[in-house]
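Novice: fold the following.
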Amino acid sequence: MNTDWCGEAAAVVTLTFDVDAETPILARGRRYAGHASTMSHQAYGPDVGLPRILDLLDDLDVPATFFVPGWVAEHRPGLAGSIVERGHEVAHHSYSHRPPTSMTFREERDDFARTLEVFSGQGIEITGYRAALWEATWRTAGLVAEYGLLYDSSLMGDDRPYRLPTEHGEIVELPVHWSLDDWEQYAYLPEPHVGSVIESPTKVLEMWCAELDGMRHYRSLFNLCAHPFLSGRPGRALALRRFVEYALACGDVRFARCRDVARAAAADPGLARRPHRAPEADPEIYPR
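Specialist: Alright, predicted model coming up:
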C-alpha cells in the first residue's frame, strides 16, 4: 500500500467548511427568500458561526479549507478574503448551490464559470471544487480539469486521494462520505425539508473519533465536511474543538488544507487511479 501522499502521518485530516449561507434554501425555490425565520437560520452561518470557527482554528493552530458558493462571496464582499487572511484556503462550491444533477450541462458550465469570475474579481486563488450536495454528474470532473483546477472533493470512490481521468486531463479526487458530514447529524428545518434529526454533539464527537481511529489504522484521509450554520452553534463548536484536540493528542495525525493534500497526492507516483465512467444501465432491467 503506497501512502507517499500522507508522508509520516498515520492519517491526514482536512477540516472543510461549506459556507452555504442562504444558497441551499434558495436553490429549493426563490420563494423561501420571503421566509424570515428560515433566512435568519441560514445567515447565522456566515454572521455568527464562521467567526466562531475561525477563532477556534486560530486557538488550535490548525489550517482548514472553506468551500464558498460564488453567490455568498458576491453578496458578502470581504468574506472570502477574511478567510484567506487567517491562513486558510477558499475553494469553489458552485455559484448558486444548485446541484449539477439538476442542471443541463450548459447551466452547469455557466454556474461553474460565474463562480470563478467572482473569485477572480476578489483576488482569491481557487484550486479545488466541491459540487453542491455532492451531486456531481459524470461531466463535472471534466469541468474541474478544463478550468485548470487541481482537485475535486465530491465523490466517494475511496477513503484516500486518487487520480481521476477526464477528457481534459487528470485531477485529484479528495473523497468525502456522509458519515463525516455534519448535515446528516444536525440539519433541521420544517420547510424546506433538509433533515429531521438533531443529534447530540456528544454522539457526533464519538462517531468522528471512532472514524479517525479507523483511518489512522488504514492510513486514510479524514475529510470532514461541516457547515458554519450547523457546527458553529455553541455546543457543536465545542464538540468540534474536542475532536481537533483528540486528533492532535494522537500524535500521528496531520492537519492540512485540501490544496496541500491534493498537491502531495498529485506528486505521488503510486497514487491509485480510478476509472470515471457511468455504469451500463440496461433500460429493460432498470426502467427510468
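Novice: please count neighbours and contacts with C-alpha atoms only from this point.
Specialist: Fine.
Novice: would you map the strands across the stretch 151-288 of the chain?
Specialist: 151-152, 162-166, 169-173, 221-226, 253-255 (DSSP state E, counting those that start in this stretch).
Novice: and if you look at the stretch 1-150 of the chain?
Specialist: Ranges of strands in the stretch 1-150 of the chain, per DSSP E, counting those that start in this stretch, are 11-18, 65-68, 89-92, 128-129.
Novice: to R28, which of the strands of the stretch 151-288 of the chain lies closest?
Specialist: Minimum separation from R28 across the strands of the stretch 151-288 of the chain (CA to CA) falls at strand 221-226, 20.3 Å.
Novice: the closest one packs against which elements?
Specialist: strand 11-18, helix 201-218 (3 or more CA pairs under 8 Å, 6 or more residues apart in numbering; DSSP states H and E).
Novice: which residues does the shortest one contact?
Specialist: Spelled out, it's strand 11-18. Strand 11-18 is contacted by residues 6, 63-68, 93, 212, 215-216, 218-228, 252-258 when judged by CA atoms under 8 Å, 6 or more residues apart in numbering.
Novice: could I get the strands of the stretch 1-150 of the chain as TSV with mean neighbour count and distance to T101?
Specialist: Compiled in TSV, the strands of the stretch 1-150 of the chain are given as follows (neighbours: other CA atoms under 10 Å; distance: least, CA to CA, whole Å):
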stretch	mean neighbour count	distance to T101
strand 11-18	24	19
strand 65-68	26	19
strand 89-92	28	17
strand 128-129	26	15
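Novice: alongside the first, I'd like the structure of this one:
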Amino acid sequence: MAQGKLERTGFWPGDARLVISISMQFEAGAQPERGASGPFPPLDPKYPDLPMQTWYDYGVKEGIPRMLDLWDRVGVKVTSHMVGQAVDRHPQLAREIVERGHEAAGHGQTWEPQFSMTPAQERAGYLASIASIERATGTRPIGFNAFWLRGTPNTLGILQELGFVYHIDDISRDEPFTVPVNGKPFMVVPYTLRNNDIVRYDSPALTVDAYLADLKAEFDLLYQEAGRRRRMMSISTHDRISGTPARVRALETFIRYAQSHPGVRFMRKDEIARFALTAPGVPRS
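Specialist: From the prediction side, this is the model:
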C-alpha cells in the first residue's frame, strides 16, 4: 500500500474497524386517534381512523417481538427510542426490551412535536418521559430523539440539565461528535434518513431487495473508509414498519453480511456516547 494510505486502528473499543448502531423506535400506542400518519389516504380528523390504529397496533403485537427475536439470533444489541405514552400503554414490552439487553432512550412523552414547545413544556414532557421509562424498565434514559428530529434552541440545555448525555437529532456526520452546551461537551450520535425505514419505505416502489442493496453499498464504502478514520453506520427501524416478515429477513441478511467482515462491531448508542466523550480525535463542533 502506498505511503499515506496505511490503514490505522484504535478508533473504536476493542480495535473495531467499523461500528454499526441500530435504532428500534417504540412509538405504537402514542399515536393520536385522529390524524395519525400512515399508509392510508388522509381522513378528515373529525372521524376516528380505525384501520390506521391497527397499523400501529402491528408494531407492538408483531413488529417489536419479531425484531427482538432477530436481535437475539444475530447477537446484536440496539437502542430503542421510546415514546413515553407508548411505554405507559405497553409497559411489559418496554421492560422486555431492556431485559433482553437493549437500551431504552427517550423519544418524548406524546406524539406532539417539540419544535413549537415552550421551555416549560419541553421540560415537563421530558420529565414525564423519563418517569414512564423508569417506571416500566427500571432504567433512566440518557439518550434522546425529538419528533422528526426537530427540537428547539432550548432542547439540548434542558436535556443536559436532566442528565441526558447524548441526542441523535443530527445527520451531518458519519461519526459521533460533541457540541458545546453550557460550556460542557454534549454528545451527538448521528441519526440517519437514508438508512431509515420510515423515509425509504414511504415509496411504494422501494422493495426490500432494493433497501438491502442500499445497506450493503453504504456498508462497503464506510468499511473501506474506516481503515483511515472513525466511521459509524446508523440504521433506523420503526416498530410497525421494519417488523414485517420480509423486512426482518432483509435486516438479518444485511447483519450477517456485515458480520462476515473482520472488525465490525454493533453498539448501542449509549455505549457509543460514553466511549466518544473521552476518546481522542472525536470532532468537537
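Novice: rewinding a little: now the helices and strands packed on strand 221-226 of structure 1 in TSV, with distance to E107 of structure 1?
Specialist: Listed next are those as TSV, based on distance: least, CA to CA, whole Å:
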stretch	distance to E107 of structure 1
strand 11-18	22
helix 201-218	36
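Novice: quick one: map Y126 of structure 2 onto structure 1.
Specialist: Taking TM-score structural alignment for the superposition, Y126 of structure 2 sits opposite F112 in structure 1.
Novice: what sits against that match?
Specialist: S94, Y95, L143 are the contacts of F112 of structure 1 under CA under 8 Å, 6+ apart.
Novice: before we move on, the earlier item: out of the helices and strands packed on strand 221-226 of structure 1, the one nearest I126 of structure 1 is which?
Specialist: The nearest among those, by CA to CA, is strand 11-18 at 14.6 Å.
Novice: that closest one vs structure 2, mean deviation?
Specialist: Taken against structure 2, strand 11-18 of structure 1 registers an average deviation of 0.8 Å after superposition, with mean CA distance after the TM-score superposition for structure 1.
Novice: which residue numbers in structure 2 go with that strand?
Specialist: Under TM-score structural alignment, the match for strand 11-18 of structure 1 is residues 18-25.
Novice: ok, now stretch 46-63 of structure 1?
Specialist: Going by TM-score structural alignment, stretch 46-63 of structure 1 sits over residues 60-77 in structure 2.
Novice: aligned to A136 of structure 1, what sits in structure 2?
Specialist: So, by TM-score structural alignment, A136 of structure 1 is matched to G151.
Novice: also R242 of structure 1?
Specialist: Checking TM-score structural alignment: R242 of structure 1 goes with T253.
Novice: quick one, what contacts that match?
Specialist: L212.
Novice: what sits up against stretch 273-285 of structure 2?
Specialist: P13, V165, Y166, P176, F177, T178, V179, P180, P185, M187, V188, V189.
Novice: can I get the buried part of the residues you listed as one PyMOL selection?
Specialist: Selection command for PyMOL covering only the buried members of these, criterion 16 or more other CA atoms under 10 Å:
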select buried, resi 165+166+176+177+178+179+185+187+188+189
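Novice: now distance to T139 of structure 2 too, for the contacts of stretch 273-285 of structure 2, in JSON lines please.
Specialist: Converted to JSON lines, those look like this (distance: CA to CA, whole Å):
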{"residue": "P13", "distance to T139 of structure 2": "24"}
{"residue": "V165", "distance to T139 of structure 2": "14"}
{"residue": "Y166", "distance to T139 of structure 2": "16"}
{"residue": "P176", "distance to T139 of structure 2": "23"}
{"residue": "F177", "distance to T139 of structure 2": "25"}
{"residue": "T178", "distance to T139 of structure 2": "24"}
{"residue": "V179", "distance to T139 of structure 2": "25"}
{"residue": "P180", "distance to T139 of structure 2": "26"}
{"residue": "P185", "distance to T139 of structure 2": "23"}
{"residue": "M187", "distance to T139 of structure 2": "20"}
{"residue": "V188", "distance to T139 of structure 2": "21"}
{"residue": "V189", "distance to T139 of structure 2": "20"}
